[in-house]
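In: The following comprises the amino acid sequence and a computationally predicted model.
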Amino acid sequence: MEKNDRSGESGPEKVAPKDDDAQDENVIVVGWDSPDDPENPRNWTLKRKWAAALTVSAFTFISPVASSMVAPAAGQIARDFRITNDFTINLTISIFVLAYAFGPLVLGPLCEIFGRVPILRGCNLFFTAWNLGCGFAQNEKQLIAFRFLSGLGGSAPLAAGGAVLGDMFAPEERGKSLALYSLAPLLGPTVGPIAGGWIAERSTWRWVFWSTSIVAGAVQAVGFFTLRESFAPVLLERKAKKIRAKLDEESGGSNVKEVRTIYQKTAKRNYGHFFFVSICRPFVLWAQEPIVQLLGVYLAFIYGIIYLVLTTIPEIYTNVYHETPGFVGLHYISLGLGLWVFSQINSRMLDVVYRKLMARNGGAGEPEYRLPTTFPGTILFPIGLLIAGWGAQEHTHWIVPDIGFFFVGAGMVLTFQGMQIYVIDAFSIYAASALAAVSFLRSIAGFGFPLFAPAMYNALGYGVGNTILAAVAFVIGVPAVLGFYKYGKKIRSMSRHAGGN
């Protein structure tokens, strides 16, 4: 899958018109009418862009809320369904995240074929329906199956959301919008248990699912008005179809002119081959791109830890501090505050640092300019793990583990935001497939980490267990960020798919 594969079916890589095409009066190459064409998503008004950005972020937020909101209610579910196995109890929580691994591998390429909007809207509706069904489950098998299916639908924003923002915003403008978007999958899992704890204590675990379905339905309704297609190849193909239809009407059906877009080498497309290549693209990116492989491994570790923390907080504050589910849920606020505060700082610094480094480089931007704000996260993350682990181990005041979780959240959001926007900048038109490839291993870790957490902490304790995790995070994170900042451009120059913005 070379960038300029001569088949013309490898993907929506922009193709410059050939000289003979430009001179051939029977070939019409469709592009934007001008650099300021208002139909180009990059030229949309800020109001329209931010309406779409906030909607995509809302899609991305509600799904992770549903993924973790059930955590404080796990005890109720275990009692109702008479589950005694810890593995099965944790599986009802983490199976949702397993679907996150597989959904984007298909949904990411699909949004590069059919556009962003049909995939986002359709999958959110699918998620809402199955999440609603979770509230009516009659046994653990039904609950696990329904959770997996709802997770598949809920994974669409992880595959397409970042790509939508890349469609609309120029690289030097992306920081704030992408910071907001990338905060959602981290903040969502921390907000969910806060509400879930009180719902479980005052009502029933079934309302955990019904309440999130109501909110997802409201977001779906808003999305019908605020979300518009932003993928340039799809928009230009629609424009080309109108031109073909007009020519056919004017010629009485005898039109011989070929109409294609600047993203096509021919107006005729082998959709079977195109579909196959697009679906395979995330796997190809994973196999061929060191950027995807290395960032995928590190983000997998980070994402795995956040779900490990989410399932560990109830155990710490129930078993060590003997609190009720409602008050246990409040401790997720510390994690959420770390995420929120540092995401706000980072959302402003991302573009500021990017512009300054771009100015030093003669006005040319590079994806690596996203990484300086990521480095502090690689330090704060292991520090937070150490404070939280040893605070719980030594039975200190409950505020000490909360402080640790605050720094864990800060480190998570800094590393997650910087690396996610780096992938989007580096892979540009293939952003959805690249994000799908990166998110696969990340979601596998989010599924698996909570399953081994009880055994690890039972054997080692919270202090030693978190010390090991902190050491791994430091050893992987610091060299990864520094290495990509220094050698990232060289790595991209050898890439078949990564290029620029």
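Out: Yep, it's here.
In: From here on, just use CA atoms for contacts and neighbour counts.
Out: Will do.
In: Could I get the full set of helices for the stretch 51-200 of the chain?
Out: With DSSP state H, counting those that start in this stretch as the criterion, the stretch 51-200 of the chain has helices at 74-81, 86-113, 116-134, 140-154, 156-168, 174-202.
In: Could you pull up the residues touching the spatially closest residue to Thr324 that is not a sequence neighbour?
Out: Nearest residue to Thr324, sequence neighbours excluded (CA to CA, 6 or more residues apart in numbering): Thr318, at 6.8 Å. By CA atoms under 8 Å, 6 or more residues apart in numbering, the contact list for Thr318 reads Thr324, Pro325, Val328.
In: Spatially central residue for this protein, please.
Out: Leu158 (3.2 Å; CA atoms, centre = their mean).
In: Pretty sure that one sits against Pro104.
Out: Yes. With contact defined as CA atoms under 8 Å, Leu158 reaches Pro104; the gap is 6.9 Å.
In: any shared contact partners between these two?
Out: Ala436, Ser439.
In: Any buried residues in stretch 56-63, and which?
Out: Val56, Ser57, Ala58, Phe59, Thr60, Phe61, Ile62, Ser63 (16 or more other CA atoms under 10 Å).
In: check contacts around the nearest residue to Ile316 once chain neighbours are set aside.
Out: Distance criterion CA to CA, 6+ apart; nearest residue to Ile316, sequence neighbours excluded, is Ala392 at 6.8 Å. Counting by CA under 8 Å, 6+ apart, Ala392 makes contact with Ile316, Val320, Trp398, Val400, Pro401, Tyr462, Gly463.
In: of the residues you listed, buried ones?
Out: Buried among the contacts of Ala392 by 16+ other CA under 10 Å: Ile316, Trp398, Val400, Pro401, Tyr462, Gly463.
In: another one to put next to it:
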Amino acid sequence: MASFLRDTPLGQLIRLVSGGRLLKYTEDGNGLEMLRNRRLQHADRTTQAPVNAEADPEVLAKKGTNADDLVLVDWYSPTDPENPRNFSTAKKLWTSFIIFIYTFVVYCTSSITTPSYAYIAPQHGLNETSVSLILALYVLGYALGPLLFAPLSEIPWIGRNIPYWASFLPFLAFSIALTQVQDLNFATICILRFLQGYFGSPILATGAASYDDIFDEFESPYGYMIWLGAMYAGPAVGPLLSGYAVVRDFRWPYWEVAIMAGGLVPLILLLPETSADYILLQRAKRMRKFTGEPKYRAPSEIKRVRVAKVFIDALIKPTEIAMKDPAIAFVTVYGGVVYATYYSYFEAFPLVYHDRYGFSAGAIGLIFLSAIIGAGICAVIYAIYLQLYFTPRALHINAAIPQERWLIPSMPFSVLCPAGLFLFAWTATATSHDANGIEHPTFHWIVPTIGIALFSGGSYVVFQCTIIYISLSYRKYFASLSATYDMSRGSLAAGVVMGSRAVFVSWGVDKGVSVLAGVSAAGVLGMAYLWRYGAMLRSRSRFAER
């Protein structure tokens, strides 16, 4: 239990208050003796280092040592329990659960306000297109936030947890503030929503990197599945949580967010640190404190780290990669289009299910569950494919698996995206007349809803495959590319939220959604091209892993 709690924010606070007497590490007591004994073992990786090619003599000199005396602090052994990849199953599941819930709450907060538009608009003298800013600015906020927070999580002395809880506190504060400002002007609500999205964003960009910290190549797809599940479930559940409540109090969605954010506090305090660089750096510090010798250094301490360069690389490098690497350019744009299409539901559903089928705001919230059902069914099929077919064969080969092999499931599932959109577009708007000449929908409401499930399930697997492809092909830039990927998705989604309602009203839902379906159909060809020629593209890229 002590080792479980020790690397969490709460555990570190307990150590600080107790002066290190509670929740001790190996290095706090007999660490030096263990270090000496383990250095004699063959499996020991904490060794007296020779002159290291990566070590910067200037950096070491400033820290009071040199390359000849340097003791490089690494994992004690391949099974070192403090290595995030060696966490116990219970610890990995607990970490995965917290990241899932945190991600779910942030995504749920985006859409939970949509049922209140009909009540907020007349209060502020706005039409429903204008009031969509409440959603669009939140989405834009969480699209831009990772540009700051993703690079922070890559700095060894910061790690994953500090950006998570340091950004969560403002997220909680703005969530509480929104419950109090509903009688103020609309601009104040919009500003607070943008800031709420901005500070909720770190988990949306680096959540995948956190899963990558604790799972290996064949485990990580299941971690990504959990994370993507939150990405799909959050926006879908939001309208359901508030749809029935806004009839009595249109401020209730903001209270729901504040309650959920408050419930996250104990979970954030119990989230284990997963950054290997951060953990090793803290280990080295404890060794220096215990021995009083500056020669114990983590790998991240033996070379110069320029924080400014980290941020410049994070801001510029992903854009440079997207411009020079067609594979990343396609994945970024296609992912953005698919995600923006998902958010267009919030503008299309009221026009279809309220205006044509007569559903209430609460009942429309139930329709969003079809997205979860579709994604869930396809996730199970994908997991079975991995468990029974892909992974056993990959392990049997006992060699590196080409990254393009992970893209194979995306091709059949990508077909579901345009198929589902066309089904929704043309069945939701089909009209027939009865004997009295009265107009009625031709199809039962379940038919276009099946189209929603097909699109959601197909796009879920496409996102899953592309995230794995990026993580394996561009591992060095994974966190920054995830931030750029998130910015692309969020920016396009924010634009679609503001523009799609006018398009659907002017052109009709059938034609408007068909345009999105056509773009999605082009993505099917792009995924096939990436699978066929991805290896060739990577061989020509100076950024990709070979």
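Out: Arrived safely. Because the structure is predicted, anything quoted here is derived from the model rather than measured.
In: for the stretch 201-350 of structure 1, what spans make up the helices?
Out: Counting by DSSP H, counting those that start in this stretch, the stretch 201-350 of structure 1 has helices at residues 206-226, 232-251, 271-288, 290-315, 325-330, 332-360.
In: Mind checking those for the one nearest to Ser433 of structure 1?
Out: helix 271-288 (4.9 Å; CA to CA).
In: List of residues touching the closest one?
Out: 9-11, 105-106, 109-110, 112-113, 292-293, 433-434, 436-438, 495, 497.
In: Using CSV, please lay out the helices of the stretch 201-350 of structure 1 together with distance to Lys490 of structure 1 and mean neighbour count.
Out: Below are the helices of the stretch 201-350 of structure 1 laid out as CSV (distance: least, CA to CA, whole Å; neighbours: other CA atoms under 10 Å):
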stretch, distance to Lys490 of structure 1, mean neighbour count
helix 206-226, 40, 18
helix 232-251, 28, 17
helix 271-288, 15, 18
helix 290-315, 11, 22
helix 325-330, 46, 21
helix 332-360, 17, 19
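In: quick one, which of these is nearest to Tyr457 of structure 1?
Out: helix 290-315 (9.2 Å).
In: average gap between the closest one and structure 2?
Out: Following the fit onto structure 2, the mean deviation recorded for helix 290-315 of structure 1 is 1.1 Å by mean CA distance after the TM-score superposition for structure 1.
In: chain center to that helix, what's the gap?
Out: 13 Å (CA atoms, centre = their mean, to the nearest Å).
In: likewise stretch 367-374 of structure 1?
Out: Counting by CA atoms, centre = their mean, stretch 367-374 of structure 1 comes out at 18 Å from the chain centroid.
In: so that stretch matches what in structure 2?
Out: Counting by TM-score structural alignment, stretch 367-374 of structure 1 pairs with residues 403-410 of structure 2.
In: what's the first-to-last distance across the matching stretch?
Out: 13 Å (CA to CA, to the nearest Å).
In: next one: stretch 398-414 of structure 2
Out: Termini of stretch 398-414 of structure 2 sit 29 Å apart (CA to CA).
In: Repeat that for stretch 538-546 of structure 2.
Out: 7 Å.
In: Enumerate the positions of that stretch that are buried.
Out: Those would be Arg538, Ser541, Phe543, Ala544, for stretch 538-546 of structure 2 by 16+ other CA under 10 Å.
In: Is it possible to mark the buried ones in the contacts of helix 271-288 of structure 1?
Out: Of the contacts of helix 271-288 of structure 1, these count as buried by 16+ other CA under 10 Å: 9-11, 105-106, 109-110, 112-113, 292-293, 433-434, 436-438, 495, 497.
In: export the helices of the stretch 201-350 of structure 1 to CSV and tack on distance to Phe146 of structure 1?
Out: Listed next are the helices of the stretch 201-350 of structure 1 as CSV, based on distance: least, CA to CA, whole Å:
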stretch, distance to Phe146 of structure 1
helix 206-226, 11
helix 232-251, 33
helix 271-288, 25
helix 290-315, 20
helix 325-330, 24
helix 332-360, 26
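In: Ala129 of structure 1 is nearest to which of those?
Out: Among those, the nearest to Ala129 of structure 1 by CA to CA is helix 206-226 (7.6 Å).
In: Which elements pack onto that closest one?
Out: helix 46-68, helix 116-134, helix 174-202 (3 or more CA pairs under 8 Å, 6 or more residues apart in numbering; DSSP states H and E).
In: Throw these into TSV and include distance to Thr212 of structure 1, thanks.
Out: Putting these into TSV (distance: least, CA to CA, whole Å) gives the following:
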stretch	distance to Thr212 of structure 1
helix 46-68	6
helix 116-134	8
helix 174-202	9
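In: State the distance from the residue mapped onto Tyr181 of structure 1 from structure 2 to Pro221 of structure 2.
Out: Counting by TM-score structural alignment, Tyr181 of structure 1 lines up with Trp227 in structure 2. Here Trp227 of structure 2 is placed at a distance of 10 Å from Pro221 of structure 2 (CA to CA).
In: So between these two, which is more surrounded?
Out: Neighbour count, other CA atoms under 10 Å: between Trp227 of structure 2 and Pro221, Trp227 has more, with 26 against 23.
In: Now do the contacts for the more buried one.
Out: The neighbours of Trp227 of structure 2, taking CA under 8 Å, 6+ apart as the test, are Ile99, Phe100, Thr103, Gly207, Ala208.
In: residue contacts, the second one?
Out: Under the criterion of CA under 8 Å, 6+ apart, the neighbours of Phe100 of structure 2 are Ile226, Trp227, Gly229, Ala230.
In: Good, we can wrap up now.
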